[in-house]
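S.K.: Starting from these lines, generate the structure:
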Amino acid sequence: MLDKPFRIAVDAMGGDLGPRATIPASIEFANLHPSVHLRLYGDPFALAGLKLPSNISLQESSSVISMDESPSNALRNKLDSSMALALASLAEEVPFDACVSSGNTGALMAIGRHFLGTFQHLKRPAICKAIPTITGHSYMLDLGANATADASLLVNFALMGSALCEEIDEIRRPTVALLNIGIENSKGNNLIKEAHEILSQNRQLNYAGFIEGDSIYSGDVNVIVCDGFVGNVALKVSEGVAKMALSQLQGAFHQNLYGRLLGQIARPLLRKWHKQFEPARYNGACFLGLNGCVVKSHGAADERSFLYALELARDMSAKRLIGRLTEQCANQLIE
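M.R.: Next up, the predicted model:
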């Protein structure tokens, strides 16, 4: 079955590895999906002399947004950058279907809002992604777009996350929870309590109350809501613990003969665990609330991880996800 002729814009310069990850991943993706057109935006020297499939085109950019650049400076002075040109393609007269970047998160949001705008009544978008759980996956937002969020913004995150889960997983009335330091109504700061009160009275949502950090990966709820500071810290801590656990296991299996024998016996189980929870497989998060399909890849993404982000952009485009979410969230989001 042939792919539909989607067009995806790629910020080839974004991320810690830049073209060393984005270009080979784009080539592999283009070969896997010959009817999907990719346009790579980047420095002419980085893109020069490449042997590319016929469904990849190149567009030169005059600048690059660094990973530590302030979003305000990027918005004022870097609209000729690879990231900005890729985002602008979503607002062309004949727009591209999606944009993928591993670049500066704050700049991606600021420039994305500049070119695309947000859903009606939504002040700021959220970074949302699927996270692995014991039972499958859940969706978590915000994961870093908003270091702080007031109660109304958290409520809107809950509404958008619920709509996303319904559209992608076809779950009717998915369960939604607020991430908190306890499950009791008395726990949490005033902002969390205010959001909890509003969500408890919202009949559009299947609100399940609070969830604690140790239950994030339990699969008990479909959508987990928090501000970007808490969400990003929780995600990075989880990644660190997973790396440490894997490193400790590998070390134990190489310490002595008994360990090596045990490692051989456990290898199929470890391979299954790694396949289920491997971070690369879950690379790629959408900027939920922008009027365009913008996929944020991890800043440290390698070639394989970036390929998964491209696949996510293709899947979102195939499902016409942003248009469907815009329709579903109309008249639901609060000011």
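S.K.: Please make it C-alpha for all contacts and neighbour counts, starting now.
M.R.: Noted.
S.K.: Quick one: the strands in the stretch 101-250 of the chain, in order.
M.R.: Using DSSP state E, counting those that start in this stretch, the strands assigned to the stretch 101-250 of the chain run over residues 126-133, 136-141, 175-179, 206-211, 223-225.
S.K.: right, and those - which one's nearest C286?
M.R.: Nearest to C286, of all the strands of the stretch 101-250 of the chain, is strand 126-133, at 5.5 Å by C-alpha to C-alpha.
S.K.: What are the contacting residues of stretch 58-66?
M.R.: Contacting residues not belonging to stretch 58-66 are listed as 13-14, 39-44, 47, 74, 78, 80-83, 85, 103-104, 107 [C-alpha atoms under 8 Å, 6 or more residues apart in numbering].
S.K.: Swap in 10 Å and give it another go.
M.R.: The contact list for stretch 58-66, computed with C-alpha atoms under 10 Å, 6 or more residues apart in numbering, reads 9-16, 38-48, 50, 52, 71, 73-75, 77-86, 103-104, 107-108.
S.K.: ok so, going back, just put the strands of the stretch 101-250 of the chain in TSV and tack on mean neighbour count.
M.R.: Below are these laid out as TSV (neighbours: other C-alpha atoms under 10 Å):
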stretch	mean neighbour count
strand 126-133	23
strand 136-141	23
strand 175-179	25
strand 206-211	20
strand 223-225	29
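S.K.: For the comparison step, fold the sequence that follows:
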Amino acid sequence: MRLPRIAVDAMGGDEGVRVMVEGAALARRRHDRFKFLLVGDEVRIKAALETHPGMTEASEVLHCEDVVGGDEKPSRALRRAKTTSMGLAVNAVKQGDAGAAVSAGNTGALMAMSKLALRTMPGIDRPALAALLPTLTDDDVIMLDLGANRECDARNLLQFAVMGAAYSRIVTGRESPRVRLLNIGTEETKGTEDIQEAAARLKAATGLAMTFDGFVEADKINRGNCDVIVTDGFSGNIALKAIEGAARFVTDLLKNAFSSSFRSKVGFLVSRPATELLKHHLDPNNHNGAVFLGLNGVVVKSHGSANAKGVANAVEVAARLLEDDITNRIAQDIGALSASGLTAP
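M.R.: This is a model prediction of the structure:
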């Protein structure tokens, strides 16, 4: 398969052009078949490309000086979709000039632009933001929604489960990923009416490429006992931020502890291999690249503070989803779900 090129919003994120181009270059060093459409200030992008051998030949630059602000309201960003680097990157996917778009810019604006330009797939009411989170096992867990939809009904959660399972089959290789709903307890009586209704529909579903394993509490998200965790965007975003905060807390706590005395510094040298492994596991750059599932096209959101390694991972997520045809996989699974009659309001 010839991999379509990937449109990169080179102006998005905390550091913009330098990190975005460096990340794309790192991804291409790992996978020399990658091609790019870099959207942003042409002078700055070409200057950055000169420091990365082979990137100039693998890239086309689409000049654009307008940037979506980090705190800009999605409604205002939408009105400037045709003039901003983010909007032009997403539009390249719509026009077929790129297979996927990657941006580290404003999440709300990126979702609004992507939804307007690419539209939701037939059978999908709302797209969801999904990301890979580390676990104690060798496989990551997919969690969605992480902020695209504040309120979700049972029908939305059911569709999220199908989309998450399709993504998980690509990542884990499992034919029937284990799916759970995030809840305040594992008992069947716990949770809102929508969560209980979604659970009942998932239990009744047949012919879907997933295994519904009931509920999971927030403290078990990273245990590795399931492959997909489904929730509404409000709860999902809070859970994600709590996990990220806990990871930073543990890292800073260890840093302070190992620098508190001479004996502690010696202890650090002895335990350095273990602490480096922990640091690697907790580094969000190693799991960077959230995906908007349910759209007629692939859009990947990189963390705004991601470094070059993080951006490279986001680019690789986009490429993998293109190669494994995530959109078609979801379409087939949603078709099976619709045929079951379980998506009725």
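S.K.: re the thing from before, buried ones only from the contacts of stretch 58-66 of structure 1, please, as a PyMOL command.
M.R.: Only the buried entries of these go into this PyMOL selection, using 16 or more other C-alpha atoms under 10 Å:
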select buried, resi 9+10+11+12+13+14+15+16+38+39+40+41+42+43+47+52+71+74+75+78+79+80+81+82+83+84+85+86+103+104+107+108
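S.K.: rewinding a little: how about a markdown table for the strands of the stretch 101-250 of structure 1, with distance to E167 of structure 1 added?
M.R.: As requested, these are exported to a markdown table (distance: least, C-alpha to C-alpha, whole Å):
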| stretch | distance to E167 of structure 1 |
| --- | --- |
| strand 126-133 | 13 |
| strand 136-141 | 12 |
| strand 175-179 | 14 |
| strand 206-211 | 15 |
| strand 223-225 | 13 |
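S.K.: Nearest to L290 of structure 1 among the ones you listed would be which one?
M.R.: Of all those, strand 126-133 sits nearest to L290 of structure 1, with 8.7 Å by C-alpha to C-alpha.
S.K.: In structure 2, what stretch matches that closest one?
M.R.: Mapping strand 126-133 of structure 1 onto structure 2 (TM-score structural alignment) gives residues 128-135.
S.K.: same thing with stretch 64-71 of structure 1?
M.R.: Under TM-score structural alignment, stretch 64-71 of structure 1 corresponds to residues 67-74 of structure 2.
S.K.: which ones are touching V171 of structure 2?
M.R.: Each residue near V171 of structure 2 by C-alpha under 10 Å, 6+ apart is listed here: L132, D139, D140, V141, I142, A165, D227, V317, R320, L321, D324.
S.K.: And it, what's its match in structure 1?
M.R.: Looks like V171 of structure 2 aligns to I168 there (TM-score structural alignment).
S.K.: And T251 of structure 2, by the same measure?
M.R.: Checking TM-score structural alignment: T251 of structure 2 goes with L246.
S.K.: and its match, how far is that from E239 of structure 1?
M.R.: For L246 of structure 1, the distance to E239 of structure 1 equals 11 Å [C-alpha to C-alpha, to the nearest Å].
S.K.: cool, A130 of structure 1 as well?
M.R.: 14 Å.
S.K.: What of L154 of structure 1?
M.R.: 24 Å.
S.K.: OK, contacts around the residue nearest to the spatial centre of structure 2?
M.R.: The residue lying closest to the centre of structure 2 (C-alpha atoms, centre = their mean) is A290, at 0.9 Å. Under the criterion of C-alpha under 10 Å, 6+ apart, the neighbours of A290 of structure 2 are 102, 128-132, 142-144, 146, 299-303, 314, 317-318.
S.K.: how about it, what's its match in structure 1?
M.R.: Correspondence of A290 of structure 2 to structure 1, assessed by TM-score structural alignment: A285.
S.K.: L108 of structure 1 touches L85, doesn't it?
M.R.: No. Look at L108 of structure 1 against L85 with C-alpha atoms under 10 Å: they stay out of range, at 11.2 Å.
S.K.: Which residue ranges of the stretch 201-345 of structure 2 form helices?
M.R.: Per DSSP state H, counting those that start in this stretch, the stretch 201-345 of structure 2 carries helices over the ranges 233-258, 262-282, 308-323, 326-340.
S.K.: Between helix 262-282 and the longest one, find me the angle.
M.R.: Helix 233-258 of structure 2 and helix 262-282 meet at an angle of 150 degrees, taking axes from the mean of the first three to the mean of the last three C-alpha atoms, to 10 degrees as the criterion.
S.K.: From the chain's centroid, how far away is helix 233-258 of structure 2?
M.R.: Taking the mean of its C-alpha atoms, helix 233-258 of structure 2 sits 18 Å from the chain's own mean (C-alpha atoms, centre = their mean, to the nearest Å).
S.K.: mean deviation of that helix from structure 1?
M.R.: Taken against structure 1, helix 233-258 of structure 2 registers an average deviation of 1.1 Å after superposition, with mean C-alpha distance after the TM-score superposition for structure 1.
S.K.: Flag every buried residue along that helix.
M.R.: Under 16+ other C-alpha under 10 Å, the buried positions of helix 233-258 of structure 2 are G233, F234, S235, G236, N237, A239, L240, I243, A247, R248, T251, F258.
S.K.: With distance to C152 of structure 2 as extra columns, can I get those in JSON lines?
M.R.: Shown next, in JSON lines, are the buried residues of helix 233-258 of structure 2 (distance: C-alpha to C-alpha, whole Å):
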{"residue": "G233", "distance to C152 of structure 2": "8"}
{"residue": "F234", "distance to C152 of structure 2": "9"}
{"residue": "S235", "distance to C152 of structure 2": "10"}
{"residue": "G236", "distance to C152 of structure 2": "11"}
{"residue": "N237", "distance to C152 of structure 2": "13"}
{"residue": "A239", "distance to C152 of structure 2": "16"}
{"residue": "L240", "distance to C152 of structure 2": "17"}
{"residue": "I243", "distance to C152 of structure 2": "22"}
{"residue": "A247", "distance to C152 of structure 2": "28"}
{"residue": "R248", "distance to C152 of structure 2": "30"}
{"residue": "T251", "distance to C152 of structure 2": "34"}
{"residue": "F258", "distance to C152 of structure 2": "45"}
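S.K.: any idea how far the most far-flung residue of structure 1 relative to its centre lies from D150 of structure 1?
M.R.: Computed with C-alpha atoms, centre = their mean, the residue of structure 1 farthest from its C-alpha average is L257, at 42.2 Å. From L257 of structure 1 across to D150 of structure 1, the span is 56 Å (C-alpha to C-alpha).
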